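Chemist: any chance you could fold what I've pasted below:
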Amino acid sequence: MAQAKVLNPTELRRVLDYIATRRHSARNRAMLLLTHYAGMRVAEVAALRLNDVLNSDSTIKSEVRLMPQQTKGKYARTVYLNEKIQKELALYINSIRMLDMSKPLFRTQKQAGFSANSLTQYFFYLYRNVGLTGCSSHTGRRSFLTGLANKGTAIHILKSLAGHRNISTTAAYLYSSPAQLKAAVELA
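Modeler: Got it, this is the predicted structure:
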């Protein structure tokens, strides 16, 4: 199976512009950007609860501690939230009325949370509706890791951010464009 497409900033903007025209735009934007700005897996996004992202004073946490049952490998890990995603989460949370902190952060129209499968399908159709081919639920995560690698982030840091146990797993996520390869050769 082919790897998910890595989006450039223009393509991500197209997706966000499309989301802005649809219902539940604050929710859908926050879900998408958790994959692009924090590198979260779709199943991890679906498993989030309000108390995972909110401090006791109702501010957004800068770190989210995922419990083993929320992660792919069943290992607890910390996800770091940059200022951009913290602002997105604050906008989304301010747009909803949620009293029960243990309920799913991202609710469906039926007031239940997304399953990993339903959120995977949402992302597939989202990218398809925007006209982007080769995208999947892993596009955000792969774009996140590749973008950081292109900015010089060491692979052992990327491994930790991704929650991988092995660097070879992380290396498989990274995409090298012909332009990057040409630029690297010029460093010699």
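
Chemist: hey, let's count contacts and neighbours off CA atoms from now on
Modeler: Fine.

Chemist: just the strands in this protein please.
Modeler: 63-66, 77-80 (DSSP state E).

Chemist: in TSV, list the ones you listed along with mean neighbour count.
Modeler: TSV is the format used below for the strands of the chain (neighbours: other C-alpha atoms under 10 Å):
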stretch	mean neighbour count
strand 63-66	16
strand 77-80	18
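
Chemist: closest to residue 5 out of these?
Modeler: Taking C-alpha to C-alpha, strand 77-80 is the member of the strands of the chain nearest to residue 5, at 22.4 Å.

Chemist: pull up the gap between the nearest residue to residue 45 once chain neighbours are set aside and residue 122, please.
Modeler: The shortest distance from residue 45 to any non-neighbouring residue, by C-alpha to C-alpha, 6 or more residues apart in numbering, is to residue 31 (6.6 Å). The gap separating residue 31 from residue 122 is 10 Å, by C-alpha to C-alpha, to the nearest Å.

Chemist: structure for this one too, so we can compare:
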Amino acid sequence: MIGQTAKVLGGADIRRALRHASRRRDAQRSAVIILLSVKAGLRACEIARLTWRMVTDTRGRVATTIELPNRAAKMGSGRRIPIHPTLRSALVKLQCGATDCGPVIRSQRGGAMTPDAIVNWFASLYRELELQGCSSHSGRRTFVTQAARQVGKAGGSLRDVQILVGHRSLKTTQGYIDGSEDAQRRLVRSL
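Modeler: Have a look, this model is predicted:
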């Protein structure tokens, strides 16, 4: 994968990954890791640094947004990310087993997982699923691509996608977006 762009996951790939996760001993944690990547666009380091305080409201309940501070984000790119309903539901289930305000994603020994451990976790998942060309960045690329395709329907622009993923440059965001020949054909036909 070094030097290559991570593959964007299709809907069937995501469903397979979540089904696979549901059969694991750490099913709830596994589902949240996947969903933080594909439904919130978080990087491996951001998943590892995410704490319950960043995803809960003042009453300790799972909030409607992730409040990712600069210290938890790459290059100080902290941001507020609305929580997708599927991710929120998974966080609520995982929270039932949480004992404090510490890390959302804990290692099997109970401590915070490192960014490298998250990267390795994704590598193992995609190897088990035989998904070639996927890495820990595949979920993030999937999030950016899907957001870019839907942003016009939501009344937004690529700038909104850029803000959601914490890129300083729109050019960086554009590099994440996977093209679609079908969409290009539909677009040309609509002109």
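
Chemist: how about the strands of the first structure, which one is nearest residue 17 of the first structure?
Modeler: Checking those against residue 17 of the first structure by C-alpha to C-alpha gives strand 77-80 as the closest, at 25.3 Å.

Chemist: aligned partner of residue 28 of the first structure in the second structure?
Modeler: With the correspondence set by TM-score structural alignment, residue 28 of the first structure lines up against residue 30 in the second structure.

Chemist: show me what contacts the residue nearest to its match when sequence neighbours are not counted?
Modeler: Leaving aside its sequence neighbours, residue 30 of the second structure sits nearest to residue 21 (C-alpha to C-alpha, 6+ apart; 5.5 Å). Residues counted as contacts of residue 21 of the second structure (C-alpha atoms under 8 Å, 6 or more residues apart in numbering) are 27, 28, 30, 31.

Chemist: my guess is the last one meets residue 88, correct?
Modeler: No: using C-alpha atoms under 8 Å, residue 31 of the second structure is not in contact with residue 88, being 11.2 Å away.

Chemist: quick one: stretch 77-86 of the first structure aligns where in the second structure?
Modeler: Residue span in the second structure matched to stretch 77-86 of the first structure, by TM-score structural alignment: 79-88.

Chemist: same question for stretch 175-185 of the first structure.
Modeler: Going by TM-score structural alignment: stretch 175-185 of the first structure matches residues 178-188.

Chemist: can you list contacts of that stretch?
Modeler: Residues outside stretch 178-188 of the second structure that contact it (C-alpha under 8 Å, 6+ apart): 8, 141, 145.

Chemist: now the helices for the first structure?
Modeler: Per DSSP state H, the first structure carries helices over the ranges 9-20, 25-37, 42-47, 50-53, 83-94, 116-130, 139-150, 155-162, 167-173, 178-186.

Chemist: okay if I get these as JSON lines plus distance to residue 75 of the first structure?
Modeler: JSON lines is the format used below for the helices of the first structure (distance: least, C-alpha to C-alpha, whole Å):
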{"stretch": "helix 9-20", "distance to residue 75 of the first structure": "30"}
{"stretch": "helix 25-37", "distance to residue 75 of the first structure": "19"}
{"stretch": "helix 42-47", "distance to residue 75 of the first structure": "12"}
{"stretch": "helix 50-53", "distance to residue 75 of the first structure": "16"}
{"stretch": "helix 83-94", "distance to residue 75 of the first structure": "23"}
{"stretch": "helix 116-130", "distance to residue 75 of the first structure": "17"}
{"stretch": "helix 139-150", "distance to residue 75 of the first structure": "18"}
{"stretch": "helix 155-162", "distance to residue 75 of the first structure": "12"}
{"stretch": "helix 167-173", "distance to residue 75 of the first structure": "16"}
{"stretch": "helix 178-186", "distance to residue 75 of the first structure": "34"}
